[in-house]
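Visitor: Task: produce atomic coordinates for the following.
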Amino acid sequence: MDIRFMSTDVHNPAFIRAGQSNDTRKEGRKDSPMTAVRHIRWSRIIELTLLIAIIVGAVYLLSKLVTPQVVTAVTVIAGFLILRFIVRVILQVTFTLLRYLFWMAVLAAILLCVL
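Guide: The predicted structure is shown next:
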């Protein structure tokens, strides 16, 4: 029997990075992505407003230097990037609120069954 294989966890990843042995390999983080807590960070909203202000200023300065077609193309690209950021923040806030509402509904259902 090979003791080296018996002493390792079967749930470790099958592929090990090159140059690392079992002794030098660090154990991965024990936190699973399902237990990560998401908080609403107001700094994200402040970052969003600053980003919008910087982009509006950049478009204004760019419009003074180049043709309207270039300004339109740059504005469309920047608009997609800003929209992606906004949707991401809104989805994080929405899922955080829905998680709290779900657990409140579960607790209310348990209380209704008990009482």
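
Visitor: contacts, neighbours, all on C-alpha from now
Guide: OK.

Visitor: How about L62, nearest residue that isn't a chain neighbour?
Guide: Spatially, and ignoring its direct neighbours in sequence, L62 is nearest to V71 (6.7 Å; CA to CA, 6 or more residues apart in numbering).

Visitor: what sits against the one you found?
Guide: By CA atoms under 8 Å, 6 or more residues apart in numbering, the contact set of V71 is 59, 62-63.

Visitor: For the comparison step, fold the sequence that follows:
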Amino acid sequence: MNTQLMNHDVHSPIFIRAKTSNDKPKAEPTKSSRSIDWRRIIELVLLLSVVAGAIYFISKLVTPQVVTVIGIFVGFLVVRFIVRTILRVTLTLLSILFWLAVLAAILLFVF
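Guide: Reported below is the predicted structural model:
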């Protein structure tokens, strides 16, 4: 911890002058909000291709029944994730609506 810096008044002219630099601010390139991050898309495609390749090689090593069981298990996990996400969003919206109704009822009784 820099105790010397803490003992100075940050509003004194010396402190303010020391903070400023003589460098001209560099113009930040403006990025449009609709630009596509190609690196992220390429990473996602590579990840999906690795997963698809792994599934293909595993399906060649094991019997079709094992592939079916693994598919059912993964499908269950995906459905569980989707349902949990939908329920979380729904319950959040319902709690907001509940507290808005409580606030409206309080305001109706007060006024």
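
Visitor: Superposing both, give me the TM-score.
Guide: With the length set by TM-score structural alignment, normalised by the length of structure 2, the two chains reach a TM-score of 0.43; 63 aligned residues with a CA RMSD of 2.7 Å.

Visitor: quick revisit: state the helix or strand in which the residue nearest to L62 of structure 1 lies.
Guide: Here V71 of structure 1 sits within helix 68-114, counting by DSSP states H and E.

Visitor: for T92 of structure 2, same thing?
Guide: helix 64-110.

Visitor: same thing with A53 of structure 1?
Guide: Taking DSSP H and E as the criterion, A53 of structure 1 maps to helix 42-65.

Visitor: now the angle between helix 68-114 and that helix, please.
Guide: Computed by axes from the mean of the first three to the mean of the last three CA atoms, to 10 degrees, the angle separating helix 42-65 of structure 1 from helix 68-114 equals 160 degrees.

Visitor: before we move on, back to that, PyMOL command for the buried members of the contacts of V71 of structure 1?
Guide: This is how PyMOL selects the buried members of the contacts of V71 of structure 1, with burial counted by 16 or more other CA atoms under 10 Å:
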select buried, resi 59
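
Visitor: what would the contacts of V71 of structure 1 look like in CSV with distance to W42 of structure 1?
Guide: Output for the contacts of V71 of structure 1, formatted as CSV (distance: CA to CA, whole Å):
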residue, distance to W42 of structure 1
V59, 26
L62, 30
S63, 32
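
Visitor: From the contacts of V71 of structure 1, pick the one nearest A108 of structure 1.
Guide: A108 of structure 1 has its nearest neighbour among the contacts of V71 of structure 1 in V59, at 51.3 Å by CA to CA.
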